[in-house]
Structure formats: structure tokens, C-alpha cells
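K.L.:
have a look; sequence and predicted model below, questions after that.
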Amino acid sequence: MSEAGDVSALELGALLCSRVCHDVISPVGAITNGLEVLADDDDPEMRVHAMELITKSAAQASAKLQFARLAFGAAGSAGAQLDLGDAKAVAEGLMKSEKASLTWEAPHATIGKDYVKLLLNMLLIGISSIPRGGEISVVVASDLTRPHLTVRTKGQAARIPDETARFLDGRDLDAFLDARAVQPYFTGLVARSLGMRLEARMEGEDFVIETQLAEAG
């Protein structure tokens, strides 16, 4: 693995923007389709269906953008604290459009915004580990000035996602870093900026990703 800094800030920003656009383009496109039906079709049944599609897709797009704001954006000034309740709310909003259920075990407290960013990105990796759906548990424990974060997934054919295996610890020069792979790469960057590393592994049929203190030196 090469050093994480091999990806320039400009390239990283562009790839993350592509990732966010990829996530919201489908529900936004569905809203456009629904509006076209409302404009061109007088069939009452079709118009009801179009309104349902618009409502559902608008909620989905909003949930994805609110999640992305905390997971990828600044979400406050440097050193800011974020409420874990807000993190739970955006996670639950995102999960409404996923095939998996979510359990969230965390205290009612605020923690550093970069820990929230890390936790939400770990959740995204967890979602990608069970493409057929299943169960995801999120646990925030230990000293909240430096919390221990764990995401565990259970589901049919749970696995370590390929992009996570290749990019979580830095850029692999033999693999192409694209908008899909940038998310686990970014997750690793955030962990290392906090003096942590991430361990992604299988425990039996469960996938687990959790924080560990970075080794000295």
C-alpha cells in the first residue's frame, strides 16, 4: 500500500462529489419522472401514483443528502461536537431505503464531529457488506473523548466488500480509485486522522468493522 497522501485534495474532493451525486441521482430522477406524469397525464390513478413516487423519492433524496452532510461534509467548525442523536436520526433516515434493519447502541451525548463522520462511513461499509439485506448494529462505547466504534452486520452472503479490502488502509496503486472505492478510502483517512486504524473482518458469518488505536511509530 502506498501512503494515503498520494491522492490529492482536489482528486479526493472530486471523487466524493461524484459519490454523493451517484447516491442522489436516482431519487431525483424519479421526482422528475413523476412531475412529467403530472404534467402530461390526466388519468387520476396515474396522477396518484406519480404523487406517491414524488413524495417517496423526495424523502429519499433528502435523507441521503442529510446523511452525506454529516458523513462527508464539514458539519460545523473545526473541533465541533455533534450530537449522537443527530447521527442516529440521519442513519435511520438513510436506512429507510435500504434492505437492512438498524439497531443503534450509543449514549445520549455529543462527540467530536470527526468521530461522527467516521461512524457514519463505517455504517456505509456495513451496508455494502450485506447487498441482499440483513441486520446492522452500531455500537459507540468507551471514553467518548476517544470512543470505540463498532459496526456488525448479519445477512445472507455477508462479506468484506472488495473496495474495503483494497482501499481501507490506503491507496493501492494497482487498483483504480473511483467514486465507489473512494468511500472506504475516505473512511480510512478519517480514522488515521484521529490516531486510529480500522479492522474489517469476518467473525463466522458476520462482518465486523471496528476502530483500534493506531500502533505507535
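P.N.:
Good, I have the coordinates. Numbering: from 1, shown residues only.

K.L.:
hey, let's count contacts and neighbours off CA atoms from now on
P.N.:
Noted.

K.L.:
now what about the strand or helix carrying residue 118, what contacts it?
P.N.:
Using DSSP states H and E, the element containing residue 118 is helix 113-129. Residues from elsewhere that reach helix 113-129 (CA atoms under 8 Å, 6 or more residues apart in numbering): 67, 70-72, 75-76, 79-82, 84, 87, 91, 100, 133, 136, 138, 147, 149, 151-153, 158-161, 164, 183-184, 187, 190-191, 194, 207-209.

K.L.:
can you tell me which of those are in helices?
P.N.:
67, 70, 71, 84, 87, 91, 164, 183, 184, 187, 190, 191 (DSSP state H).

K.L.:
need those in a markdown table with neighbour count, can you?
P.N.:
Shown next, in a markdown table, are the ones in helices among the contacts of helix 113-129 (neighbours: other CA atoms under 10 Å):
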| residue | neighbour count |
| --- | --- |
| 67 | 25 |
| 70 | 23 |
| 71 | 27 |
| 84 | 19 |
| 87 | 21 |
| 91 | 23 |
| 164 | 21 |
| 183 | 26 |
| 184 | 24 |
| 187 | 27 |
| 190 | 20 |
| 191 | 24 |
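
K.L.:
second one coming, line it up with the first:
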Amino acid sequence: MTTVNLEALDLSALLCSRVCHDVISPVGAIVNGLEVLEDDQDESMREFALDLIRKSARQASARLQFARIAFGAAGSAGASIDLADAEKVSRGMFADDKTQLSWSAPQALFPKNKVKLLLNLVMIATGAIPRGGHIDVAVTGEGDAPLIVLKAKGPHARIPPHVEGLMAGTSETGTVDAHGILAFYAGLVARAAGMGVTFAIEGDTVTIRAEPAAAEAPAETEPTPEEDRPSDSAPDSSSDTALA
């Protein structure tokens, strides 16, 4: 496996591509519905178009609200995010979908990078059950040292391909594309939050576990790809933990 060296501009471009991919479908459906309203006078078709527009608008809004917290700044450096907001945007993402979500977490403010990690792991969990199923999210402990456990259960459950390597900042080619950027970014956020993430599978259930890393966790900072690179100078053990 080769360490992925990703420029800041490439990281932002790939994340933008991911967000656009998620909202193109519902926005396109809205456009189609509007075209039907303009061209078709049949009352049943117009009602169908209005229902499509309403449903697609809610879906696009939910995906953007989720992305705002999962990928966005969501406040200044060192800010906290209410776990209730994380639950709200997560449930919005799964409304009218094939995946059901259970959520158990305290009503509390948590450091933003830990909440961003949680939301990114929810997205990774959906990839573990490609045919849908059930995702159980449990958060326990205090904000400085939480335990996050996600269980994704469904037919043909599997640990998403290459996700463990990409979260560690490596890939077979030393590059990452729009399909793998989510796992790569989640790894950056995990290290910025001082959290270690592990994956396990048993039967039709994939378990994702995030908890404070064994080494002393660094102060919360913004994840950046440059800080994820190995030092060009003599080895320095602190470079492994001082990630964005």
C-alpha cells in the first residue's frame, strides 16, 4: 500500500464532486417535474409531478444539510456541534429510503470533528449494506472521549472495498478518486479528532467502532491533507498524530 499525497485543492474538488453527485439526482427530478407541469395538462400527471417535486426538494435539502455538517466548517475552529443536530440531518438523509436508522446518543454538545467523524461513518455504514437494511448508531461517554459504535445489518453486508486502507491514508496506487474520497476524508477527520476506527463483520452485520486512539489525542484542528503527509526530514513520531 502507498501513502496518498493529496493536495488541498484536489481534496476540496473531490469533496465538491461528492456533494454534487448526491444532489444531482433530486435536483434533476425537480426539473423533470417542472417540465411536466409546463407541458402536460392532464390532472393526474400534474399531481404526480407536484408530488415528485415535493419529495425531491425535501431529499435535496436533507442531503445538503447533512453535507454542511459532515464536510463543511460548521462553525469556527474548536466549535462544538449538538448531537441532536447530527441525528436530525442523519434521519433526513434516510427518509423514504431503503435503509432504516436507529439512534442512541446523549443530548449534548460534542467537539465538531468527532461529530463530523460520526456523520461520515454513517455514510460509510450505508455502503456496507448496498441492498439496504438497518443501521444502529450508539454514542456513549463524554465529548472528549466518546465511544461510537455503528452496526449495519442487511443482505450481502460487507466492509466497503478499500475503506480501511483509505481511512489509514493509503491505497494500492497512492491516489484516491471521488468514490473513495469519503473514506479518505473520514480518516483525516478521525486523526484530527484523536480517534481510532476499526471494522469487523460477522454474518450479515458490519460493526464500525470509533474510540480515542491509544496515543494522546491532539488538539482539535481542521483536517488538511498536507498535514497527513509523512515528513520529508528525519522521522518524527509526532507527525503520526498531529493531523489536521
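P.N.:
That came in fine, so what should we check first? Quantities reported herein were computed from a predicted structural model and do not represent experimental measurements.

K.L.:
what would the ones in helices among the contacts of helix 113-129 of the first structure look like in TSV with distance to residue 171 of the first structure?
P.N.:
Below are those laid out as TSV (distance: CA to CA, whole Å):
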residue	distance to residue 171 of the first structure
67	25
70	24
71	20
84	30
87	28
91	27
164	11
183	12
184	10
187	12
190	14
191	14
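
K.L.:
for residue 146 of the first structure, see how far away residue 26 of the first structure is.
P.N.:
Residue 26 of the first structure sits 37 Å away from residue 146 of the first structure, going by CA to CA, to the nearest Å.

K.L.:
in the first structure, which helix has the most residues?
P.N.:
For the first structure, the helix with the greatest residue count under DSSP H is helix 9-40.

K.L.:
in that one, what counts as buried?
P.N.:
Neighbour-count burial for helix 9-40 of the first structure flags 12, 15-16, 19-20, 23-24, 27-28, 30-32, 34-35, 37-38 (criterion: 16 or more other CA atoms under 10 Å).

K.L.:
residue 195 of the second structure and residue 173 of the second structure, how far apart?
P.N.:
Taking CA to CA, one finds residue 195 of the second structure at 26 Å from residue 173 of the second structure.

K.L.:
ok, residue 158 of the first structure - how many residues close by?
P.N.:
22 (other CA atoms under 10 Å).

K.L.:
in the first structure, which residue sits furthest out from the middle?
P.N.:
No residue in the first structure sits farther from the centre than residue 42, which is 39.8 Å out by CA atoms, centre = their mean.

K.L.:
so what touches stretch 141-160 of the second structure?
P.N.:
Under CA under 8 Å, 6+ apart, the answer for stretch 141-160 of the second structure is 109-111, 114, 118, 121-122, 124-140, 199-201, 203-212.

K.L.:
gap between the two ends of that stretch?
P.N.:
Terminal-residue distance, stretch 141-160 of the second structure (CA to CA): 27 Å.

K.L.:
report the contact partners of residue 72 of the first structure.
P.N.:
Residue 72 of the first structure touches 16, 117, counting by CA under 8 Å, 6+ apart.

K.L.:
before we move on, back to that, average gap between the helix holding residue 118 of the first structure and the second structure?
P.N.:
With mean CA distance after the TM-score superposition for the first structure, helix 113-129 of the first structure departs from the second structure by a mean of 0.5 Å once superposed.

K.L.:
and the angle from that helix to helix 182-193?
P.N.:
Relative orientation of helix 113-129 of the first structure and helix 182-193, computed by axes from the mean of the first three to the mean of the last three CA atoms, to 10 degrees: 140 degrees.

K.L.:
distance of the residue positioned nearest the centre of the second structure from residue 33 of the second structure?
P.N.:
Closest residue to the average C-alpha location of the second structure: residue 120 at 2.1 Å, with CA atoms, centre = their mean. In this view, residue 120 of the second structure and residue 33 of the second structure are 31 Å apart by CA to CA.

K.L.:
about what we covered before: mind picking the two most distant members of the buried residues of helix 9-40 of the first structure?
P.N.:
Using CA to CA, the two most remote members of those are 12 and 38, lying 39.4 Å apart.

K.L.:
before we move on, back to that, the residue farthest from the centre of the first structure in helix, strand or coil?
P.N.:
coil (DSSP: H, G, I helix; E, B strand; the rest coil).

K.L.:
same check, this time on residue 103 of the first structure
P.N.:
Residue 103 of the first structure is classified as strand under three-state DSSP.

K.L.:
contacting residues for it?
P.N.:
So residue 103 of the first structure contacts 135, 136, 137, 138 (CA under 8 Å, 6+ apart).

K.L.:
please name the spatially closest residue to the second one (chain neighbours excluded).
P.N.:
So the one you mean is residue 136 of the first structure. In space, and not counting its chain neighbours, residue 136 of the first structure is closest to residue 153: 4.4 Å by CA to CA, 6 or more residues apart in numbering.

K.L.:
if I look at that neighbour, how far off is residue 115 of the first structure?
P.N.:
Taking CA to CA, one finds residue 153 of the first structure at 20 Å from residue 115 of the first structure.

K.L.:
buried residues in the helix holding residue 118 of the first structure?
P.N.:
In terms of neighbour count (16+ other CA under 10 Å), helix 113-129 of the first structure has its buried residues at 113-129.

K.L.:
now swap in stretch 52-72 of the second structure and tell me
P.N.:
Under 16+ other CA under 10 Å, the buried positions of stretch 52-72 of the second structure are 52-53, 55-57, 59-67, 69-71.

K.L.:
quick one: contacts of stretch 76-87 of the first structure?
P.N.:
Contacts for stretch 76-87 of the first structure (CA under 8 Å, 6+ apart): 70, 106, 107, 108, 109, 110, 111, 112, 113, 116, 120.

K.L.:
in terms of neighbours, single out the busier of residue 195 and residue 173 of the second structure.
P.N.:
Legend: neighbour count by other CA under 10 Å for residue 195 of the second structure and residue 173, higher for residue 195 (27 against 10).
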